[in-house]
Every structure is written in structure tokens, then in C-alpha cells.
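Visitor: build me a structure from this.
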Amino acid sequence: MNNMTQAVHSQYIDTEITAESGLELLTNDEIQRLSAHTTGNDYELLKKCTLAVLNSTNITDDISFIQQQFDHFNIEVMQLNKGVKLKIKNAPSGAFVDGVMIQGLKEQVFSVLRDVVFLKQELETNSRIDFNSSSGCTNAIFHILRNAKALKPGVDPNMVVCWGGHAIPHHEYEYTKEVGYRLGLRGHDIITGCGIGAMKGPMKGALVGHSKQRITKGRYIGITEPGIIAAESPNPIVNELIIMPDIEKRLETFVRMGHSFVVFPGGVGTAEEILYILGILLHPQNQNIPFPLIFTGPTESADYFKRIDQFIGKTLGPEAQSKYQIIIDDPVKVAKRVQSGVTEVREYRKKVQDAYHFNWQLHIDWDFQESFDPTHQNMASLNLHPEQPLHLLAANLRKAFSGIVAGNVKEKGIAEVNKHGPYQLDGNPDIMDELDGLLKAFVEQKRMKLDYKGYVPCYQLR
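Guide: Below you'll find the model as predicted:
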């Protein structure tokens, strides 16, 4: 057994684990460079993301829960002739069974090391890859996925991206499981944001569907980023964890890897994802590319999608509304529509000779790729007026929601709001009225945070 437990306490455990996720095949020189990178800011990021993974058995989106453990938690990269060993001190005891780290969490810990540290030095030494241009971003994302062994050439399209909120009621969670089950029965693999709620449900349902069909190598891919992993720790079903540099690269990863998209009810994070994908689909260069997009939920969630559809119609218009289909309380219909949509994608990519495993054809503007820093100045400067191309308006609305997500659950965003007060958003009166109505609906429906009783808005609309 690879885990060697050194000490067991009532609440924390010290342990040593040996490398997986491809890091066991390193030269001594590579390991030395890897160890050298685990200092300063890189080390703090490694600690934070690893601790978030080990806390995944605790359901919370309060980053203070992890911050309280941070000073006592330590991780050290140790060099072995056969690879890498991690020495971990004061790991949460919930990550262990009888003193041995749960295998799935162990794999996720080394995924953190791979993406946060090892990939960083790879990108630094590869001058052909950069995040300062549109093509550079896409190439870097491809490199990250290839390094994570997430790209599977020669496999027919079957990846379904499922988006939705982490703070959802039980009946919505059960519905996501049922949709996932129907997708799993049809052999589809699942990609989500890797957290709980509408991210965990489809994976759990698909796992049962795969088991019934005797599919033993089902893929449950969780894509996250350092700013949000502490608030949305990976759920235990994720068997491929990928950490992207920021939210924009995370979103592009979804659309490059996915073959069909299902959106469940959620909050501002889900609205951000919807506006991101609609902004891309509204670009003139993407008009003829098949892109199955379905909004779905149980009967009780019909008003939620009615409100989302109204917001899209009033801000982006009928063209944006034509890009998706709303299916209420019919998991089988959703799965069949996904199936037919994936077939359309397969035929299109075969026709244009595009890869099945990575969507190179889709055009993504720099506005959707450049990292958006939600400072008060940047939030107040957003162009929320209709006198601009629709896809750019969608990009700016996406950034507004991204900032609210940061103010709700991200460490840096929370610090900004605590220091300077709520974000100020200003724009066209009609757009601001629609935005105000949608955000108030999210608050009333308890979709902002798990701790909805104590929720204080991190934004003000003018």
C-alpha cells in the first residue's frame, strides 16, 4: 500500500503518499525543479488547493472553514529515485479510512501537484505557449489537457458538460441524478465543475447508469480553478480532476472538450456560464457550428428557467434565445436530445475534419479569454449598454456575474468587498432592471450561498 501513516490524532492525520497522475515517471532533475517551485506563492497555492481536496467530505462553501486549518497544514515534496513522495502534516481526518487516505482523494492530491506546480514549470520553459493572445490561450489549454491525459483521440464524441448550482434544494439535486442516470445508460461521460449539488448529481446518476451497462471506465471529469476550489471542493465521484489557471481558462476548457451541454438550475455562477456560452455562440463565425445546449430542471424549477429566459430575451434578444432548448421535468427527453445532438456534432466534425476530443473550430474572442480581475474599478467600468455587438454585451454581463461569484465565495473577492464595500454596477436602465430582478430572484430562491440565511449582497446596482 502506498500510503504510510505516521501519526493519527482525533481531528488531523500526518501521512506520506507516493506519486500518481503521471508524476511517478520523472527524472531526478525534474523532481528537483518540481521541489524548487514549491516555495513562496506557488507553495501557498499548492497548500490551499490540496487542503481543499482533502476537505471534500465536508459540505460547505465558506472559505473561512479551510482558512482556519491553513496555518497548521503543511505539505512537503520529497524526492525518490522512483518519483515523488508528499509528506503531509495535519490533514483533515475525514480524508482517511482507518488511517489510510481514500484512494480517490489521493489521486486528486497529485492532480493538484500536476496542474498547479509541474505544469507551471512546463509552461515557463515552453516559449511557444503563452496566455497573452487568443491562439496562445487555446494552445495552452490543449497543452494542459494533454499533460493531464484528458484528451482521448479516436474516441467517438460522448462528453456531456453539466452546469448548475452547488446551493440547490434536494428535489433539484435528485433531478440532476436522474438526468445523469439516463445519460449514463446511453454511454455518455460527464464533465462538471467538480463541486456538489448540480455538479455531483449528474456524476452520481451516470455512475449507476454506467454500472448497469457494465461500463467500467466511465469518465467523471471535474474542472476547477484555484480561486474557487476552496469553496467548491471536488466531489468524491470525480476521477479526473483538472485545475485550470483561472475562470476564463476553465470555461474555455468546458467548451473545447464538451460535445453537448446541459444546464440545471443554479445561481450567479450558472448565469455566468450561460452568458459565456451564449456570447460565443452569438459570434458570427460560430453561426453554423452545431452546439447542443439544453436548460432543464424539475417542474418546481420551471419559473427559474422562465426568469432566465426572460433575462436573456430582454438583454440579448431572440437570437440568443434560439441557441438553447428548455426541457422541463423529462430526463429521458433530455438524454435523447443529448444523444441526437452529439450525433450532429460527430457528423459535423467528421465533415470538417476537426478533432473529436478538442473543438478547434469554435471561435472564441479575446474578451472571453482574458482573465477578468473583479476589482471595484473593473466592475464599475463594465460596459452594460446595448450599443455594442451582442456577443460583447454577453461578455460584459458574464464578467458582472463573475465578479458577484468572486464576492460571494472567492477569497480575493470577499477581501475586496470587506475592504471597499459592495461592488457598484452601472448601465442601461432596462438592462439593470432585468439584472436586478434576476439577482433578487436568486436571493429569494436561496441560490446565492449554502448559508443563505446570513447572505449579504456583495453588489449594488445603479
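
Visitor: please count neighbours and contacts with C-alpha atoms only from this point.
Guide: Fine.

Visitor: wait, isn't Met101 in contact with Ala91?
Guide: No: using CA atoms under 8 Å, Met101 is not in contact with Ala91, being 9.5 Å away.

Visitor: max-length helix in the protein?
Guide: If you go by DSSP state H, the chain has its longest helix at helix 331-352.

Visitor: what about the strands in the stretch 151-300 of the chain?
Guide: For the stretch 151-300 of the chain, strands defined by DSSP state E, counting those that start in this stretch occupy the ranges 159-163, 189-192, 220-224, 240-243, 260-263, 293-297.

Visitor: so which of the ones you listed is nearest Thr343?
Guide: Shortest distance between Thr343 and the strands of the stretch 151-300 of the chain, using CA to CA, is found for strand 260-263: 9.8 Å.

Visitor: report the central residue of the protein.
Guide: Gly193 (3.0 Å; CA atoms, centre = their mean).

Visitor: was I right to think that one contacts Gly165?
Guide: No: assessed by CA under 8 Å, Gly193 is found out of contact with Gly165, at 9.5 Å.

Visitor: shared neighbours of the two, which are they?
Guide: Common neighbours of Gly193 and Gly165, using CA atoms under 8 Å, 6 or more residues apart in numbering, are Met199.

Visitor: sorry, back to before: so what's the residue nearest to the centre of the chain up against?
Guide: Listed by CA under 8 Å, 6+ apart, the contact partners of Gly193 are Trp163, Met199, Gly222, Ile223, Thr224.

Visitor: this one as well, want them side by side:
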Amino acid sequence: MSESTITALVSPEGSLEILSNHEVNRLKDKSEGGLYRLFRQCALAVLNTGVETDDCKALMEMHADFDVRLVPQPRGVKLELINAPAHAFVDGEMLRAIREHLFSVLRDIIYTHSIPETVPGFRRDNPDDITNLVFHILRNAGVLQAGRQPDMVVCWGGHSIGHSEYQYSKEIGHQLGLRGLSIITGCGPGAMKGPMKGATIGHAKQRVRNGRYVGITEPAIIGAEAPNPIVNELVIMPDIEKRLEAFIRCGHGVIVFPGGVGTAEEILYLLGILLHPDNADLPFPVIFTGRPENAEYFEMIDKFIRNALGDKAAEKYDIIIDDPVRVAQTMKKGMKEVETFRRAMQDAYYFNWMLKIDPVFQLPFDPNHATMRALELHRDQPVHLVAANLRKAFSGIVAGNVKENGIRQIQEKGPFEIAGDPTLIKPLEAMLEQFVAQDRMKLPGLQAYRPCYRIVSGAA
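Guide: Sure thing, here's the model as predicted:
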């Protein structure tokens, strides 16, 4: 390895329950059913906080000799890190933020896998059980704070963005911070880091001492999008579907910056849920925003949404170009509407229990060559199912781009094939081509993008 490494014994920082012998054994277990490999992968990603890479497989191979071992103590547990990246340390001491994140990983992996085993009758395919699992993971992580008024803004956008787009996202965060609003993102770089960094300055100016910078990720993506240094609350959800549900259950509004397939997946997930009849009167502010040169980008997104989901879907969001103050003011106003509605309905501020999420958006989608080819991308189905299946198409491309398992599948069997109704597929293909042309698929300069998908003619 060209990079220097350190071997160290690390004590807990942040929240961590004492581990049982059973939990310790599962974390040590390197078999298929054990948690060792999952924990090692997430721990390595956290140790690379601030490093620009979006290839989980390459990260694992680069640090093939990294190991993590549990050292039981009378009053808890320590971690022995072997050949850990040296940039996670200063003068031999691990950075405090990284240490907090490391034990957040341990906390969430243990808790996520213990709930199904300890809750009688828990079913992984039951919508209520899934939502309760999301709730309990967030509560265990300390994300859900009773008595706090709605102030959590979910910021979505690309990890691969230029300097001017990053600066714009930072200014949006600054204006949000000046108004006392906090930030939730996918915890990575780019448009996930910018709003958090800007909000820290806004909070400092207003002497906001309880500003929150929540990063929500999942094991398959964390290696491609390691937590940025601003995140002060990290949560590892079990999969992308529960990660997306966590965003909109604990967030009170969404701001979308320019991005690629991951951002498109998030948009389709959100709109598919907001279009459900049960959510028709539920206030949930959504804003698409960017610099003047991003106007065409959002025209493309808006056109794609109207074609795929209809004009009613476009009523669920505002497009505001080059006006950070207006974006923040609009979001702040939306927060007041959310607060008034929740109070009138006696719903919690900290978790959106009233939001109806169809099971099709909750059940995990395993992208592989067969499932991607079999996606029902046609109009002969309810509009929320159109959104759900398009969301899966984008999710599969995300997997092929940056997730270790997806990358391996593409290397072994070639690109995923995507087929369906030409009226859906042709606009999808055109948008993907624009993402590639604008360097929104991979971090620029690291490697040339090779498509992990192929659009084919004819329905699946």
C-alpha cells in the first residue's frame, strides 16, 4: 500500500450500549451469516471520512490488509484497528468525529440485526414492521428529539458536482442556518457536504448551539460516499429503501440540488409517495434549486417528471433558480405549515407517522441483471407504480456505478439491460446521457465513466 497506516486501540466515543456475548460473537463471525464483513466495510468507510472516492470496491481492495477486532473490556468494548488509514489520526490519536462515527456504525449494525431476532412476530415484508424498524433505529441513534419544533431540512443532490454548484449549496445552507434550520443529507461530499458547511456558519452567527448535521447512509453506499467532516450525527440504515424512508419520516421538507442517478432515485421515491391519495393534504415543502446555469437541468428534470408522472406530480415542488434567500424563506414558511398541521392532527414533530408509504417503496429491491431486465417500465399501471419502477431503474444504476456488489456484477456479466415503453424509456435514456455529459455519474478526474447500463428496445 502506498498510503501510511496505523494500528491502534480505540475506546468508545458517543452512544454505545454494552455488548452481549452473542453480539460480540456475531461481529467476530466471518461466515456468511456473521456481521464481521459488514462491520469491517462500514468501519473502513468511516475511517476514510473526507477522502474523495466513489468506488466502494476499489476502496476495499486498496485497504485489503485492514482489519478490525473487538476487545471485550469489563465496562464495555474497545476496537483494535489494524492497518487503519493514517489520515484518520492526528499525532497518533484518532480524530474525535471519526471515533464517534466508528461507534455509531457499531451501534446501528448491532441494533438493526438484533430487532428482528428479539421482537415476536416481526416480519421483514410487513409495512408496519418496516416503519417501526426505521423508527427504532432512529430513536436508538438519538435522532428523534421530542419537543423540538420542525426544523429538519433534507438536502439531496449529487456527490459529483463542480465548484460553483458546491458554493451555491453552501450558500443555501448558510441561509437555512441563519433561520435556525438544521440539515439532513446522505452524509457524503458535494451537495451533501455544502449545505452542512454553510449551515455551520449561519448557526454560528445566530449563536445556535444545538445545530444538527445528520447524515443517513446504508452499508452498500457508505464506501462510495464516506461521511463528510461536518456530520455530527451518523445513522446507518439497513438498505436504501429504509434510508429513504428515514429521510422523509424525520425530515420536514426537502431541497434538491443538481445531481445524477442517485438524486433522480430520491426524487421519484419522494414524488411517488406524495402522489398517494392519503398524502394529498399533508404539507411537505419540496424545492428544486440551483445556479442560473442549472436552469436547463431542472427544466429537463421537470419535463421528465411531467412525462412520466403527469402534471399533478409537478405541483408537489417549486423550482427556484439562483435565489438562496427565497429558498430559505420558502422552506421556513413551509416548516410553519408543517408545525401547524402536525399540531392540529396531534402528530409527532419528530417522526411523520401520518405519511402513507406504499409497500412497493419499502420492500428492498435487489438490482441484478434479471431484476433490472424485468422492471415494468410502462404506463399500464397506477402512477405511483410508474414512479416506483423508475426509482428501481435508477437504484440499479447507482449500484452498478458505485456499490461493491453492483460493480462486480457489471464486471462479470456486462451492463444491466433496461427495457420498456418507449415513451418512458426514450426520455430516461436522454436524461442519462445528459448526466454522463455533465460528469454527474462519477467524481470527475478520478476515472472515465463507463456506463453500467444499456437501454434496449422492446418491453421486458
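
Visitor: if we can go back for a sec, against the second structure, where does the longest helix of the first structure fall?
Guide: Mapped onto the second structure using TM-score structural alignment, helix 331-352 of the first structure spans residues 324-345.

Visitor: ditto for stretch 305-322 of the first structure
Guide: Counting by TM-score structural alignment, stretch 305-322 of the first structure corresponds to 298-315 in the second structure.

Visitor: residue most distant from the centroid, the first structure?
Guide: Outermost residue of the first structure (CA atoms, centre = their mean): Asn81, 34.9 Å.

Visitor: show me where the stretch 101-250 of the first structure has helices.
Guide: Here the stretch 101-250 of the first structure has its helices, by DSSP state H, counting those that start in this stretch, at 103-112, 119-125, 134-147, 170-185, 200-212, 226-229, 247-257.

Visitor: could those helices be laid out in TSV, adding distance to Thr296 of the first structure and mean neighbour count?
Guide: Formatted as TSV, the helices of the stretch 101-250 of the first structure follow (distance: least, CA to CA, whole Å; neighbours: other CA atoms under 10 Å):
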stretch	distance to Thr296 of the first structure	mean neighbour count
helix 103-112	30	22
helix 119-125	36	14
helix 134-147	29	18
helix 170-185	9	24
helix 200-212	12	24
helix 226-229	25	22
helix 247-257	18	21
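
Visitor: nearest to Lys306 of the first structure, of the ones you listed?
Guide: Closest to Lys306 of the first structure of these is helix 170-185 (CA to CA; 15.8 Å).

Visitor: wait, the residue farthest from the centre of the first structure touches Glu30, no?
Guide: No: assessed by CA under 8 Å, Asn81 of the first structure is found out of contact with Glu30, at 11.3 Å.

Visitor: contact partners for Met345 of the second structure?
Guide: Counting by CA under 8 Å, 6+ apart, Met345 of the second structure touches no other residue.

Visitor: rerun that using 10 Å as the cut-off
Guide: Glu339, Met354 (CA atoms under 10 Å, 6 or more residues apart in numbering).

Visitor: out of the contacts of Gly193 of the first structure, who's the most crowded?
Guide: Among the contacts of Gly193 of the first structure, Met199 has the most neighbours (other CA atoms under 10 Å), with 29 neighbours.

Visitor: and it, what does it touch?
Guide: Applying CA under 10 Å, 6+ apart, we find Met199 of the first structure in contact with 161-166, 173, 176-177, 190-193, 222, 232, 234-235, 238, 264.

Visitor: one more: Lys149 of the first structure?
Guide: By CA under 10 Å, 6+ apart, Lys149 of the first structure lies in contact with Ser21, Gly22, His143, Glu240.
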